[in-house]
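[1] What follows is a predicted structure for the sequence shown.
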Amino acid sequence: MLNRAVLVGRLTADPILRYTQGGTAVGTFTLAIDRRMTNQNGEKETDFIPVVVWGKTAEASSKYLAKGRQAAVDGRIQVRSYENNEGQRVRVTEVVAEQVQFLGGNNGQQNSNGQAGKPPANDNPFASDGKPIDISDDDLPF
């Protein structure tokens, strides 16, 4: 039998880190992954895959990954079910990560919380502050 999932995508939000009653770290995040094919309107569709990470990998993921950051996940697909507060049976399909690779650089930056890998929100050089950009024609490559 084979149950293997390999994913590369971008995080839709910062990872959530929790601990079990026994003290084991468990992290969760969602990867957004564009499909190769387009739909009938010519638009790419995106799948949102929930990922669960355990132990030291969960702690590292929480420390170094952030919303929008690209990551590669190698793991297995798991289907579980539970009963919610309304008494309904809920089925959950998720990827349990065995390995997580942090893709893209973080340049060793630290955010206001002192966590590396999560640059400040205002660190985007392409963000518009409403002022015109002054670039001479000599600086353009074309």
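    Nice, I can see it. Residues are numbered from 1 along each chain as shown.

[2] C-alpha only now, for contacts and for neighbours.
    Fine.

[3] which other residues reach the host helix or strand of Ile33?
    Element membership of Ile33 [criterion: DSSP states H and E] is strand 25-38. Strand 25-38 has contacts (CA atoms under 8 Å, 6 or more residues apart in numbering) with 7-20, 44-56, 58-59, 61-62.

[4] Can you say which of the residues you listed are buried?
    Buried by 16 or more other CA atoms under 10 Å: 7-15, 17-18, 49-54, 58-59, 61-62, out of those.

[5] Please flag which of the residues you listed sit within helices.
    58-59, 61-62 (DSSP state H).

[6] all strands for the protein, in order.
    5-11, 16-19, 25-38, 44-54, 70-83, 89-102 (DSSP state E).

[7] Put this next to the previous one:
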Amino acid sequence: MNQITLCGYLTKDFQTFQSENTFIARNFLAINEVYKSKDSNTTTTKESTDFIPIVLFNKKAETASTYLKKGDKFLGTGKLRTSSYIDEGGNIKYTWQVIINHFEFVSGKKEEQSTQNKELPKEMDKSLPNKESYAELKNDDESIMPF
């Protein structure tokens, strides 16, 4: 079973584009994890943030890009999709993203400044395939699965 549920904050407004008859929106979710770390005799609380790439298609993409903006809380379920491409140097690069099948509007913006002001690392923004790669990827296209 390939099912993922995510709840986090949008790192920016959705990037949208049209590929043939498919409307596509993509973004990153910032998801915080707070944990305790023991160093010698002291316990400290630490925080780490993961940036999860998400992609929505068609009506879901239109709705999300219209009503959700940077800093909004996002709750969605979907599936993990991996892909590969060849970069300018001829090297094969592998990427992953979560294809969102269902999402809900969750009230409120992030009030703490810590997550909202975190910038998405530049190398992560480049890790997503360019929009031409989506031309062959459809929301229900199972033909690219290796099994």
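    The structure has been received and is ready for your questions. Just so it is clear, the structure is predicted and the values come from calculations on it, not from any experiment.

[8] tilt between the strand holding Ile33 of structure 1 and strand 70-83?
    Here the directions of strand 25-38 of structure 1 and strand 70-83 differ by 110 degrees (axes from the mean of the first three to the mean of the last three CA atoms, to 10 degrees).

[9] Check the mean deviation of strand 25-38 of structure 1 from structure 2.
    Here strand 25-38 of structure 1, set against structure 2 after superposition, deviates by a mean of 1.2 Å using mean CA distance after the TM-score superposition for structure 1.

[10] Would you mind listing the buried residues in that strand?
    25-33.

[11] ok now that strand, how far from the chain's centre?
    Remark: strand 25-38 of structure 1 is offset 6 Å from the chain centroid, using CA atoms, centre = their mean, to the nearest Å.

[12] quick one: that strand to strand 5-11, angle?
    90 degrees.

[13] how near is the closest residue to Pro15 of structure 1 other than its chain neighbours to Ala66 of structure 1?
    With CA to CA, 6 or more residues apart in numbering as the criterion, Pro15 of structure 1 has its nearest non-adjacent residue at 4.7 Å, and that residue is Phe29. Distance, Phe29 of structure 1 to Ala66 of structure 1, by CA to CA, to the nearest Å: 9 Å.

[14] Go ahead and confirm Val55 of structure 2 touches Gln97.
    Yes: when contacts are counted by CA atoms under 8 Å, Val55 of structure 2 is listed as touching Gln97 (7.0 Å).

[15] Out of the ones in helices among the buried ones among the contacts of strand 25-38 of structure 1, flag the one nearest to Gln78 of structure 1.
    Ala58 (17.1 Å; CA to CA).

[16] Overlap of the contact sets of Phe29 and Ala66 of structure 1?
    Shared contacts of Phe29 of structure 1 and Ala66, defined by CA under 8 Å, 6+ apart, are found at 11, 13-15.
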